[in-house]
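Peer 1: sequence first, then the predicted structure, then my questions.
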Amino acid sequence: MVSVDGLAVEFSGVAIFSNIFFVINPKERIVLMGKNGAEKSR
């Protein structure tokens, strides 16, 4: 299980997300989407 609580993301001092909470349980599948060249595999 993966649990995230209180995640915040800022870009150039501007809050994009704040106080994010989520849980990924065993056997659940997630996907990471984005345009080509957006460095998703890093």
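Peer 2: Thanks, I have it. Residues are numbered from 1 along each chain as shown.
Peer 1: contacts and neighbour counts: CA atoms only from here.
Peer 2: OK.
Peer 1: check contacts around residue 3.
Peer 2: Each residue near residue 3 by C-alpha atoms under 8 Å, 6 or more residues apart in numbering is listed here: 21, 22, 23, 24.
Peer 1: below is an additional structure, to be compared with the one above:
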Amino acid sequence: MLKLPVYITSGYPCLGYNHRIRGVPNSNHCNGLTTDIKVKIQSN
């Protein structure tokens, strides 16, 4: 198991915010089914 930080970049947006960013109105994010994450891996 790698012990790396996980950053949530997008989760459950309110409909107003989703509209402002021109998101899809009935997206999986708006339905609470999806989240976006980022894992930062350092290279030596």
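Peer 2: On my side now, so go ahead. Everything quoted here is computed from the prediction, not taken from an experiment.
Peer 1: mind checking the TM-score on these two?
Peer 2: With the length set by TM-score structural alignment, normalised by the length of structure 1, the two chains reach a TM-score of 0.24; 23 aligned residues with a C-alpha RMSD of 3.0 Å.
Peer 1: returning to what we had before: just the contacts of residue 3 of structure 1: which are in strands?
Peer 2: Residues of these located in strands (DSSP state E): 21, 22, 23, 24.
Peer 1: mind checking which of these are buried?
Peer 2: When neighbours are counted using 16 or more other C-alpha atoms under 10 Å, these contain no buried positions.
Peer 1: same list, those, but as JSON lines with distance to residue 14 of structure 1 please.
Peer 2: Listed next are those as JSON lines, based on distance: C-alpha to C-alpha, whole Å:
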{"residue": "21", "distance to residue 14 of structure 1": "19"}
{"residue": "22", "distance to residue 14 of structure 1": "22"}
{"residue": "23", "distance to residue 14 of structure 1": "25"}
{"residue": "24", "distance to residue 14 of structure 1": "27"}
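Peer 1: perfect, that will be all.
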